[in-house]
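Asks: coordinates only, no sequence provided:
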């Protein structure tokens, strides 16, 4: 059943658990996500970035999601635009059938971020669509755009309180020290949980953790054993994800882990038989690997058995 983001995240915030928001770029990834939610009885957020929409087509993203939502009517699912960069991008997604959007104006000054978010909120709420915004900025690759360390800033809790009150935004992604991609930390992992708790106390709305891929050992080892190279990548440890949920995080974005798991299995098939060209032989084990990652994550975040 296709619902807005609030229908999923408000209960998560009230009950203190997290919901995975899983990115997709093709049918195989979306199928894996829905099947995982079905198998562990978890509510679900599926999300497409502007890059994914350009790759798949806006209408295809919506049509595929609606088809799976009809196949699994017992699963509450929100279709979310990840990192919308403009009002027009968010409007197009809303008009096409997305039930949740993110306007990411975090690279602008506070006032411009607020203004852009207010504009999107005003339009989205007319259609019952929820809105996410971001304060502070994460390092790393953000939909193929590099954010340098010098441009990354942590959220100011007092600004977050003002921003939420004046924008009317439904959920907020506060920058607390994570980064996008597979290379999150130069030394030991460190997140500002105290800052996170203060933001939650002041805003009292669902919060979002971007850059939350964990790169678990099983996924890393599978990728390396297939001939891949992760070049010393570091993800967010599982215990950090759980601590973040205790601090007020309710939506946990997950993309990199799924890509790594998928490609590792594709490469294994290619390595084992260089004459193989049946796509199903490549994608079937890849989808199963993705499902294992997602189901483990749903259990970890606490969303399993919530429907």
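Replies: That came through, no problem. Here the structure is a predicted model, which means the values were calculated and not measured.
Asks: please count neighbours and contacts with C-alpha atoms only from this point.
Replies: Will do.
Asks: which residue is the nearest non-sequential neighbour of the residue sitting nearest the centre point of the chain?
Replies: By C-alpha atoms, centre = their mean, the chain has its centre lying nearest to residue 253, at 2.3 Å. Leaving aside its sequence neighbours, residue 253 sits nearest to residue 21 (C-alpha to C-alpha, 6 or more residues apart in numbering; 4.7 Å).
Asks: can you check residue 248 too?
Replies: Nearest to residue 248 is residue 200, by C-alpha to C-alpha, 6+ apart, at 5.6 Å.
Asks: next up, the contacts around that neighbour.
Replies: 206, 207, 247, 248 (C-alpha atoms under 8 Å, 6 or more residues apart in numbering).
Asks: all helices for the stretch 151-300 of the chain, in order.
Replies: 157-167, 193-203, 217-225, 238-246, 256-272, 279-301 (DSSP state H, counting those that start in this stretch).
Asks: now those in TSV, with distance to residue 7?
Replies: Listed next are the helices of the stretch 151-300 of the chain as TSV, based on distance: least, C-alpha to C-alpha, whole Å:
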stretch	distance to residue 7
helix 157-167	18
helix 193-203	18
helix 217-225	32
helix 238-246	18
helix 256-272	25
helix 279-301	17
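Asks: residue 2: which of those helices is closest?
Replies: Of all those, it is helix 279-301 that lies closest to residue 2, at 18.9 Å by C-alpha to C-alpha.
Asks: what does the closest one rub up against?
Replies: With C-alpha under 8 Å, 6+ apart as the test, helix 279-301 has contacts from 17-20, 28-29, 32-33, 35-37, 39-40, 42, 238, 241-242, 245, 257-258, 261-266, 269-270, 304.
Asks: ok, second structure coming up, stack it against the first:
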């Protein structure tokens, strides 16, 4: 099966009240862990490539690894550009075979964001590629994305409707209280479900996206810190909140930090317990398995997308 777009995936997810996991990929072991989980859970996947990943691994390596994952797994897999910051990078990814691109014009004024997004949509749609955009701004840091909390703005429902109508975008990332990175909340975690409900009601059957949706499991934070890490106070989005969002029109939930924590905790622990080992396969293997188990947990207990691949395959 070739790479697919997210269009039919999202239709089924919206109707079924679940979300597709969008997992950031940076190297072979991360891709293998995610795909092994998807295969075991029989779930569709979105593998997304950020600016940091493109810089670290080079797009051609990641694309070939994802193509290998499709061939190996037989799963419906979307290759998605995460946080494209210009028309040029989106065009390059479309031309290179990506099946989905995100144009992030959220840093621009509303009209400029619309103009940029519309330009990307027109080009991508002409090539059969779907487009995600962002309206509203998330606080926190992820790769090249950095927005201070005081500048963060939640998505305005009326603007969301106008934005979708004028751009023709296929999905929309909204800001309702999540943030990038491992330090999402200083106090009690809160998401603006009233705002989400209003946006969903005003854009019926339209797929929404949550960025910055890692939960930062404390057991992995503790393992990292126990074996030499220094990440005190990290706090993520409670998983029950993500499950609720998936039942309210959020069809794509982005997860990156949790994968990093799982892999790093595993590697730190392995190296501390096996100081004489120096073969990368010895510690990357457990790291890959940690990724797999994290993704399985997300699919089963948070996203609700386990067992959804067969239906997706038949209609794509």
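Replies: Okay, I see it. Please read all numbers here as calculations on a predicted model, not as lab measurements.
Asks: do you know how far the residue nearest to the centre of structure 1 is from residue 15 of structure 1?
Replies: Taking C-alpha to C-alpha, to the nearest Å as the measure, residue 253 of structure 1 falls 19 Å from residue 15 of structure 1.
Asks: name all residues that make contact with the closest residue to residue 74 of structure 2 other than its chain neighbours.
Replies: Distances taken as C-alpha to C-alpha, 6+ apart place residue 1 nearest to residue 74 of structure 2, at 6.0 Å, with adjacent residues excluded. By C-alpha under 8 Å, 6+ apart, residue 1 of structure 2 lies in contact with 70, 71, 74, 75, 76.
Asks: am I right that the first one sits in a strand?
Replies: It refers to residue 70 of structure 2. No - secondary structure of residue 70 of structure 2 (DSSP: H, G, I helix; E, B strand; the rest coil): helix, not part of a strand.
Asks: quick one, strands of structure 1?
Replies: Assigned by DSSP state E, the strands in structure 1 fall at 19-23, 44-49, 77-84, 100-103, 130-135, 140-142, 145-147, 171-174, 207-209, 249-254.
Asks: in the stretch 1-150 of structure 2, which spans are helices?
Replies: Under DSSP H, counting those that start in this stretch, the stretch 1-150 of structure 2 gives helices at 7-16, 28-41, 51-57, 59-73, 87-95, 110-126.
Asks: thinking residue 105 of structure 1 is in contact with residue 113, fair?
Replies: Yes - the pair residue 105 of structure 1 / residue 113 is scored as a contact, 4.9 Å apart, by C-alpha atoms under 8 Å.
Asks: more neighbours: which of those two?
Replies: Neighbours were counted for residue 105 of structure 1 and for residue 113 using other C-alpha atoms under 10 Å; residue 105 has more, 24 against 20.
Asks: and that one, how far from residue 38 of structure 1?
Replies: As judged by C-alpha to C-alpha, residue 105 of structure 1 and residue 38 of structure 1 stand 34 Å apart.
Asks: next: residue 143 of structure 1.
Replies: Taken as C-alpha to C-alpha, the span from residue 143 of structure 1 to residue 38 of structure 1 is 28 Å.
Asks: neighbour-wise, which of those two wins?
Replies: Between residue 143 of structure 1 and residue 38, counting by other C-alpha under 10 Å, residue 38 is the more crowded of the two (20 against 14).
Asks: could you check how far that one is from residue 179 of structure 1?
Replies: Between residue 38 of structure 1 and residue 179 of structure 1 the computed distance is 30 Å (C-alpha to C-alpha).
Asks: can you check residue 253 of structure 1 too?
Replies: Distance from residue 253 of structure 1 to residue 179 of structure 1, counting by C-alpha to C-alpha: 11 Å.
Asks: mutual contacts of those two, please.
Replies: Joint contacts of residue 253 of structure 1 and residue 179 (C-alpha under 8 Å, 6+ apart) are 210, 211, 212.
Asks: dump those residues into a markdown table; add distance to residue 51 of structure 1 as well.
Replies: Rendered in a markdown table, the data for these read as follows (distance: C-alpha to C-alpha, whole Å):
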| residue | distance to residue 51 of structure 1 |
| --- | --- |
| 210 | 17 |
| 211 | 17 |
| 212 | 19 |
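Asks: of the residues you listed, which is the nearest to residue 91 of structure 1?
Replies: Closest to residue 91 of structure 1 out of those is residue 210 (22.2 Å), distances taken as C-alpha to C-alpha.
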